[in-house]
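Asker: need a 3D model of the following:
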Amino acid sequence: MTMPFVVPRPPELEPATWPAYGLTTLTVLPLVWRRRAPLAVLLAIVATSGLYRLALEGPGQPLPYTGLLSLYTVAVLSPGPKRLAAAVVVTFAVPVSVWLNTQSARELTFSVFVFAAAYVFGRLTDARRRTHRVEEERAAARERARIAREMHDILSHAVSLMIVQAEAGPLAVRKAPERAEAAFDAISATGREAMTQLRSMLGVLRDEGPASADGPVPAPRAPQPGLAELPALLDRVRDGGLDVTCTTADFEPPLPRATGATAYRIVQEALTNVVKHAGASRVTVRLDHGPDGGDALRIRVTDDGRGPRGEPGSGGTGTGGHGLLGIRERAAAHGGTATTGPGPDGRGFELRAVLPLEAR
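Answerer: You can find the predicted model right below:
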């Protein structure tokens, strides 16, 4: 808005009056509600602007800023029918305004251009917001899948070991009491570790820990288990009565943390499947470099159990069961692959996973 009280208007123009300023204010005030009722605000601004043009001679503006802003908001926030109504209103109002002002083709062309630009920018903003929303929803879906895999791995592994130990407990009590005590200790240790991992995961999801006198305590953000924790995992499985042999190559430099965490979870889930479904007495775990000079981490988990049966949850080559699906998803997320099939000489079951090492 010009300020004729500070910078006087040209002498050929009538001086601005307070009513003119009051009516100009009415063309601006509706913008307060432009996000709640965009089309209604546009109509109010068009009406007050028309009244201003017909009833009073005021300071005026070089551009109809309020109309442009309200049309932009309609283009961003309103559905199709309301946008169409706004386009009809503006298509009628712009030529009328030009006819009441200069009646020149130049002003008409300029006005049509700026209003069309405001509408186009509004639609582009809406399209960008929709794209961001889709990306956020995809990211949320990926995060839900990741959390589901983590919780499945933690709970499935812990519960499977606890079931095996609990089933062996009564027999051990009668024949070897000292083994029964070890079994119960293993059940307790497995349960405590599972609870610790779940608390850590849920605490990160809440983004805060338990409240204290000084307010919420930040949730712990311990790193995911990696190959350094693999011996402890194998010991827990051995405590369940399964003979586990592990061969791990020396990685120089050490594996990236993400690769180590993925390898740990794949081995954990593979051992869980062996415990739950294979009926095996012996399992071999091998982690080494690829034959072409260490371009990939290769994981093989082989057991002497009943082998693939292609049944849901059997650990076989069937499509059922969340464990093998989770393994494939983890490997794929790391840029690798995971395959399953019969073990050597067609006996038992073997899981093979390949994780690229470019992350180094």
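Asker: make it CA atoms for all contacts and neighbour counts henceforth
Answerer: Will do.
Asker: what's the local residue count around Ala105?
Answerer: 12 (other Cα atoms under 10 Å).
Asker: meant to ask about Ser281, not that
Answerer: The local packing of Ser281 (other Cα under 10 Å) involves 14 other residues.
Asker: any chance you could map the strands in the protein?
Answerer: Taking DSSP state E as the test, the strands found in the chain are 211-212, 215-216, 243-248, 282-289, 296-303, 337-342, 349-356.
Asker: export those to TSV and tack on distance to Arg53 and mean neighbour count?
Answerer: Converted to TSV, those look like this (distance: least, Cα to Cα, whole Å; neighbours: other Cα atoms under 10 Å):
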stretch	distance to Arg53	mean neighbour count
strand 211-212	63	9
strand 215-216	60	11
strand 243-248	85	14
strand 282-289	81	18
strand 296-303	75	23
strand 337-342	71	19
strand 349-356	71	23
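Asker: these two touch, right, Pro342 and Arg309?
Answerer: No - counting by Cα atoms under 8 Å, Arg309 is not a contact partner of Pro342; they are 9.6 Å apart.
Asker: let me see the ranges of the helices in the stretch 101-250 of the chain.
Answerer: 105-175, 177-206, 230-239 (DSSP state H, counting those that start in this stretch).
Asker: need these in JSON lines (columns: distance to Ser281).
Answerer: JSON lines is the format used below for the helices of the stretch 101-250 of the chain (distance: least, Cα to Cα, whole Å):
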{"stretch": "helix 105-175", "distance to Ser281": "13"}
{"stretch": "helix 177-206", "distance to Ser281": "17"}
{"stretch": "helix 230-239", "distance to Ser281": "10"}
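Asker: what is the neighbour count of the residue nearest to Leu255 when sequence neighbours are not counted?
Answerer: In space, and not counting its chain neighbours, Leu255 is closest to Arg360: 7.1 Å by Cα to Cα, 6 or more residues apart in numbering. Residues within reach of Arg360, counting by other Cα under 10 Å, total 11.
Asker: one more: Ser200?
Answerer: Ser200: 17 surrounding residues under other Cα under 10 Å.
Asker: ok, now how distant is the residue nearest to it when sequence neighbours are not counted from Gly226?
Answerer: Excluding its sequence neighbours, the residue lying closest to Ser200 (Cα to Cα, 6+ apart) is Pro220, at 6.2 Å. Look at Pro220 and Gly226: by Cα to Cα, to the nearest Å, they are 17 Å apart.
Asker: to check against the first, give me the structure of this:
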Amino acid sequence: MPFVVPRGPELEPATWPAYGLTTLTVVPLVWRRRAPLAVLLAVMAASALYKLALEGPGQPLPYTGLLSLYTIAVLSPPWKRLVSGLLMLVAVPVSVWLNTQSVRELTFSLFVFGAAYAFGRLADARQRAHRVEAEQAAARERARIAREMHDILSHAVSLMIVQAEAGPLAVRAAPARAEAAFEAISATGRDAMVQLRRMLGVLRDEQDSAGSSPRAPQPGLGELPELLARVRGGGLDVRYATEGAERPLPEATGATVFRIVQEALTNVVKHAGARSVAVRLGYGPGGLEVRVTDDGRGPHGEPAAGSGGHGLLGVRERAAAHGGTASAGPGPDGRGFEVRAVIPWEAG
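Answerer: Next up is the predicted model:
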């Protein structure tokens, strides 16, 4: 300011050393995130030298000290924050005593430095909350990916195993049927690879230069006939029916219904020992009801070793994600096994 507005004649002229010391109170802020406590000490030392050694150009405002204390409150561990607080409780009264020796300035200085520290702690709390939210979002995404991988691989591998086990018998008894079984194995494997590539392509951080990472939508109700045909190819009698007035579904809801039916059919193939299974979609006034009922061993059938038992849990999670419910238990009249899910039209 002395270069713009001349100083009063009763004041000493501004000197370059005074401007140099003023600069030294600012330059350490470059390193405030790396060593905030050291920067605060450097700023305080330069300010003290400015006050004691020179009559500088105008009033030395404590902005750099406030910023340093704020940074310590945000980034530093508790012991550094404690040291900084004790240091400021000593430095602020000394500075006021050297300046005006007034209670008003002391109260004001303690208030602004306390406010800087409080804002720093609030900023740290907000950052921690954001990190927790990001970790929770990542956990939800990992769970979703795990469900997708389980559904894709469990369904495809189960069908391939059933068809491969029937292949040797069919080769001797019915070569045409064996050829169809091998074609079904190939088609199932190709479909699984397409779905896995689709998922992994979405997970990639960047598309390759050729833009070949697939971005096709998730399978929906339109892919149900193909899914049922693959299961029929394994020798299971699959019947499909709808009830009520059909209505279009959002893409996410259609993908959920497809995965629920897929997982239910996978369980039938792996565990039920069934001869037939019925898939029914009921379009009711409150929501869509999905039922998959088989004539197999029922809930007391032992699952295959190492199956993990995550499929029905995934069905419940998928239904709950849309505000719906899912259950599994004995079929009608206590025979077979039934998976039932209800998804409301407007999810809560």
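Asker: compare Pro220 and Gly226 of the first structure (neighbour count), which wins?
Answerer: Counted by other Cα under 10 Å, Pro220 of the first structure and Gly226 do not tie: Gly226 has more neighbours, with 18 against 14.
Asker: how about the counterpart of that one in the second structure, what does it touch?
Answerer: Taking TM-score structural alignment, the alignment pairs Gly226 of the first structure with Gly220 from the second structure. By Cα atoms under 8 Å, 6 or more residues apart in numbering, the residues touching Gly220 of the second structure are 251, 253-258.
Asker: including neighbour count, could the residues you listed go into CSV?
Answerer: Below are these laid out as CSV (neighbours: other Cα atoms under 10 Å):
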residue, neighbour count
Glu251, 13
Thr253, 22
Gly254, 19
Ala255, 19
Thr256, 23
Val257, 26
Phe258, 20
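Asker: among those, which ones are in helices?
Answerer: Secondary structure defined by DSSP state H assigns 251, 253-258 of the contacts of Gly220 of the second structure to helices.
Asker: ok, back up a step: the strands of the first structure into JSON lines, with extra columns for distance to Pro95 of the first structure?
Answerer: Below are these laid out as JSON lines (distance: least, Cα to Cα, whole Å):
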{"stretch": "strand 211-212", "distance to Pro95 of the first structure": "64"}
{"stretch": "strand 215-216", "distance to Pro95 of the first structure": "61"}
{"stretch": "strand 243-248", "distance to Pro95 of the first structure": "80"}
{"stretch": "strand 282-289", "distance to Pro95 of the first structure": "75"}
{"stretch": "strand 296-303", "distance to Pro95 of the first structure": "69"}
{"stretch": "strand 337-342", "distance to Pro95 of the first structure": "65"}
{"stretch": "strand 349-356", "distance to Pro95 of the first structure": "65"}
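Asker: so which of those comes closest to Pro64 of the first structure?
Answerer: Nearest of the strands of the first structure to Pro64 of the first structure, taken as Cα to Cα: strand 215-216 at 51.1 Å.
Asker: what's that closest one packed up against?
Answerer: Here strand 215-216 of the first structure touches no other helix or strand, going by 3 or more Cα pairs under 8 Å, 6 or more residues apart in numbering; DSSP states H and E.
Asker: check the offset of that strand from the chain's centre.
Answerer: Its chain's C-alpha centre and that of strand 215-216 of the first structure lie 26 Å apart, by Cα atoms, centre = their mean, to the nearest Å.
Asker: how about stretch 218-229 of the first structure?
Answerer: The chain centre lies 21 Å from the centre of stretch 218-229 of the first structure; the measure is Cα atoms, centre = their mean.
Asker: in it, what's buried?
Answerer: The neighbour-count check on stretch 218-229 of the first structure (16 or more other Cα atoms under 10 Å) flags 219, 224-227 as buried.
Asker: still on that earlier bit, which among the ones in helices among the contacts of Gly220 of the second structure gets closest to His155 of the second structure?
Answerer: Comparing those against His155 of the second structure with Cα to Cα places Phe258 closest, at 12.0 Å.
Asker: trace the closest one over to the first structure, please.
Answerer: In the first structure, Phe258 of the second structure lines up with Tyr264, judged by TM-score structural alignment.
Asker: next up, the contacts around its match.
Answerer: Neighbouring residues of Tyr264 of the first structure by Cα under 8 Å, 6+ apart: 225-227, 229-230.
Asker: endpoint to endpoint, stretch 26-36 of the second structure covers what distance?
Answerer: Using Cα to Cα, one end of stretch 26-36 of the second structure lies 13 Å from the other.
Asker: roughly how far does the counterpart of Met193 of the second structure in the first structure sit from Val159 of the first structure?
Answerer: Per TM-score structural alignment, the equivalent position to Met193 of the second structure in the first structure is Met195. The spacing between Met195 of the first structure and Val159 of the first structure, counted by Cα to Cα, is 11 Å.
Asker: same question for Gly348 of the first structure.
Answerer: When Cα to Cα is the yardstick, Gly348 of the first structure and Val159 of the first structure sit 23 Å from each other.
Asker: which one of the two has more residues nearby?
Answerer: Remark: of Gly348 of the first structure and Val159, Gly348 carries more neighbours, 22 against 17, as counted by other Cα under 10 Å.
Asker: tell me who's in contact with that one.
Answerer: Residues in contact with Gly348 of the first structure (Cα under 8 Å, 6+ apart) are 278, 280, 302-308, 342.
Asker: and which of those is nearest Ala353 of the first structure?
Answerer: Nearest member of these to Ala353 of the first structure, counting by Cα to Cα, is Thr302, at 11.8 Å.
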